[in-house]
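*Asks:* Next come a sequence and a model predicted from it.
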Amino acid sequence: MTALGFLYPGHSAEDDYPRIEQLLGSDIRVDLVHTEIGEDAHRVEALLETGSAGRLATRVQELRHAGAEAVVWAGGSFVHGWDGAQEQVRTLAVAAGMPASSTSFAFVHAVRELGVRRVAIGATYPEDVAQLFAQFLRSDGVDIVSVTSSGARTAAEVGAWGEPELFALARNSDHPEAEALLLPDTALHTAAHIPALEKELGKPVLTANQVTVWEALRLADRRVNAPELGTLFTREPIVQA
């Protein structure tokens, strides 16, 4: 049994995680611990506070006691910038006593895994926050061909979206030059729809909760073939990061 630990801010799309656990169809256990979200707002200041070291440290020991082998912060560490996000992960790893990462770095590593360089972004966030995510990816050399912002102000708003809103976001955000579409925001329900999204767009789709679980598996040195979770979970490794 491989136990994966996740720190998830608030309550929006946390039910993606037990669904993903079922879809993995192997000896993988997904342990989710909720952190205090503070102010539910897609504003830089609020997102910085949500991912502060103090908020994460107060709950990470629960994952350690549960036997987690790796922990991933399922929040927007990209707002800290590349160096700040790396420091956040280092601090989390020390506090947890295990390998650690974040959803933002999960996207970076997943893009490398797919071997693509040109991507489109479909962000639920306001424009300024969406551009910070794009800037974060550019720090690793990813070519962002387009950024679409839906302007949602809170995680609660995004968590209430259903399949129509998700597919509209994907269609509106895709770009003919993009080799993959990225849908950030762990408040967005996507786990049940990734193959359908990829079929409609004709390219890989990376979503926040999907890449977050994949990143934890990567940290735990596990590979699981799960076509129900999209192209990312069916490819042989291209790089080891």
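*Replies:* Here it is on my side, so go on. Numbers count the residues shown, from 1 in each chain.
*Asks:* Could you use CA atoms for every contact and neighbour count after this?
*Replies:* OK.
*Asks:* check contacts around the residue nearest to the spatial centre of the chain.
*Replies:* In the chain, the residue lying closest to the centroid (C-alpha atoms, centre = their mean) is Ala208, at 2.8 Å. Contacts for Ala208 (C-alpha atoms under 8 Å, 6 or more residues apart in numbering) come out as Ala74, Thr103, Phe107, Leu183, Pro184, Asp185, Thr186, Leu188.
*Asks:* how about a cut-off of 7 Å?
*Replies:* Neighbour list for Ala208: Thr103, Leu183, Pro184, Asp185, Thr186 [criterion: C-alpha atoms under 7 Å, 6 or more residues apart in numbering].
*Asks:* another one to put next to it:
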Amino acid sequence: MEITKINPDYQKSEYFDGKKLGLIALSTDHIIEDNLRDMLNDFDVSILTNRIIFDGQVTEDSLAAMAQDLERATHNLLPDKAVDVIAYGCSSGTAAIGEDRLREEIQKVKPSAKVTNPITAAAAAFKALDVTKLSLLTPYIPDVNRKVGETFAAKGLEILNIAGFGVLEDADITRIDPAAIVKEAKACLHPAAEAMFLSCTAMRSIEVIEVLEKELSIPVVSSNQAIAWHAIRLMGYTNISDKWGRLFQL
């Protein structure tokens, strides 16, 4: 058997020509990668995912506990390499940990990365859409809904009402059928709402955004849609799309 060593002066090139989005996804999340790849397919963006430890119980204590694993999860997104934007993929987890702490912990490891999450991204989306009065539909239990509502209210948004499916197990959130999301979104819409937020990266919301916007006649924003939109804006893209709702058509 002949074994040959190739000359180390062979031609080299970079694999990543475009932007890099680092995603910190929950260990129990079934859909966020698929959602982001669908929405960012027309953009020159590579998505790199690492999973953060989560026990699967969507309670304030379990959500807040993820902060303990943020440093490891961030470090393992291309260790010692720069990433353009890092997205923390959990809406209720952002509310439990806090936006400032999330950003500080992530940038401690990746100082050059811009940081987003569903709460920060959605707030930027509502500002771009010029709306402040919201109805929220979530999969959460009441205590988690309260925390999410208070987090948005602290940012100057008026939360008119929140309806939650009361699902405790994160893995079961993805089992909520899109038809049920449409039905409950229509039922919970407040008459004064200027927009609706479908909270949770594990809920199959992007499948129904365009249907709901047509039926409700207001903008509809979801967690994963907001992350995708905000991430590409942070990267400097201004492209519009004919898919994924009014937000992507701005």
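*Replies:* Cool, got the structure. For clarity, every value in this text was computed on a predicted model and none was experimentally measured.
*Asks:* what residue of the first structure takes the place of Val131 of the second structure?
*Replies:* Taking TM-score structural alignment, the alignment pairs Val131 of the second structure with Val116 from the first structure.
*Asks:* could I get the contacts of Ala208 of the first structure as a markdown table with secondary structure, distance to Leu137 of the first structure and neighbour count?
*Replies:* What follows is the contacts of Ala208 of the first structure, written out as a markdown table (DSSP: H, G, I helix; E, B strand; the rest coil; distance: C-alpha to C-alpha, whole Å; neighbours: other C-alpha atoms under 10 Å):
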| residue | secondary structure | distance to Leu137 of the first structure | neighbour count |
| --- | --- | --- | --- |
| Thr103 | helix | 12 | 28 |
| Leu183 | strand | 13 | 23 |
| Pro184 | coil | 12 | 25 |
| Asp185 | coil | 15 | 24 |
| Thr186 | coil | 17 | 26 |
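*Asks:* Among the residues you listed, which one sits closest to Val213 of the first structure?
*Replies:* Thr103 (8.8 Å; C-alpha to C-alpha).
*Asks:* Show me what that closest one aligns to in the second structure.
*Replies:* Using TM-score structural alignment, Thr103 of the first structure pairs with Pro118 in the second structure.
*Asks:* Its match and Pro219 of the second structure, how far apart?
*Replies:* 16 Å (C-alpha to C-alpha, to the nearest Å).
*Asks:* before we move on, back to that, the match of Val131 of the second structure belongs to a strand, doesn't it?
*Replies:* No: read with DSSP: H, G, I helix; E, B strand; the rest coil, Val116 of the first structure is coil and lies in no strand.
*Asks:* Neighbours of the closest residue to it other than its chain neighbours, how many?
*Replies:* Nearest residue to Val116 of the first structure, sequence neighbours excluded (C-alpha to C-alpha, 6 or more residues apart in numbering): Glu179, at 6.1 Å. By other C-alpha atoms under 10 Å, 20 other residues sit near Glu179 of the first structure.
*Asks:* Who are the contact partners of Glu179 of the first structure?
*Replies:* Here Glu179 of the first structure is in contact with Val116, Arg118, Val119, Lys203 (C-alpha under 7 Å, 6+ apart).
*Asks:* Pipe the residues you listed into a markdown table and attach distance to Glu157 of the first structure and neighbour count per row.
*Replies:* A markdown table is the format used below for the contacts of Glu179 of the first structure (distance: C-alpha to C-alpha, whole Å; neighbours: other C-alpha atoms under 10 Å):
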| residue | distance to Glu157 of the first structure | neighbour count |
| --- | --- | --- |
| Val116 | 31 | 15 |
| Arg118 | 29 | 18 |
| Val119 | 25 | 26 |
| Lys203 | 27 | 17 |
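*Asks:* Out of those residues, the closest to His42 of the first structure would be?
*Replies:* For those, the nearest to His42 of the first structure is Val119 (22.5 Å; C-alpha to C-alpha).
*Asks:* quick one: secondary structure of the nearest residue to that closest one once chain neighbours are set aside?
*Replies:* Distance criterion C-alpha to C-alpha, 6+ apart; nearest residue to Val119 of the first structure, sequence neighbours excluded, is Ala178 at 4.5 Å. What three-state DSSP gives for Ala178 of the first structure is coil.
*Asks:* Now do the counterpart of Ala178 of the first structure in the second structure against Asn35 of the second structure, distance only.
*Replies:* Correspondence of Ala178 of the first structure to the second structure, assessed by TM-score structural alignment: Ala193. Here Ala193 of the second structure is placed at a distance of 26 Å from Asn35 of the second structure (C-alpha to C-alpha).
*Asks:* those helices in the second structure, which residues are they?
*Replies:* 32-39, 60-65, 70-75, 91-97, 99-109, 118-129, 142-153, 170-173, 178-188, 209-216, 223-234 (DSSP state H).
*Asks:* Show me which pair in the contacts of Glu179 of the first structure is furthest apart.
*Replies:* Applying C-alpha to C-alpha across the contacts of Glu179 of the first structure, the maximum distance is between Arg118 and Lys203, 11.8 Å.
*Asks:* how near is the match of Thr103 of the first structure to Asp177 of the second structure?
*Replies:* Relative to Asp177 of the second structure, and taking C-alpha to C-alpha, Pro118 of the second structure is found at 21 Å.
*Asks:* circling back to that earlier point, now the helices of the second structure as CSV including distance to Asp242 of the second structure?
*Replies:* Formatted as CSV, the helices of the second structure follow (distance: least, C-alpha to C-alpha, whole Å):
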stretch, distance to Asp242 of the second structure
helix 32-39, 11
helix 60-65, 35
helix 70-75, 33
helix 91-97, 25
helix 99-109, 30
helix 118-129, 16
helix 142-153, 28
helix 170-173, 28
helix 178-188, 21
helix 209-216, 10
helix 223-234, 13
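*Asks:* I'd like to know which of those helices is closest to Lys19 of the second structure.
*Replies:* Taking these one by one with C-alpha to C-alpha, helix 223-234 is closest: 9.0 Å.
*Asks:* and the angle from that closest one to helix 209-216?
*Replies:* Interaxial angle of helix 223-234 of the second structure relative to helix 209-216 (axes from the mean of the first three to the mean of the last three C-alpha atoms, to 10 degrees): 110 degrees.
*Asks:* average distance between helix 223-234 of the second structure and the first structure?
*Replies:* Taking mean C-alpha distance after the TM-score superposition for the first structure, the mean distance separating helix 223-234 of the second structure from the aligned residues in the first structure is 1.4 Å.
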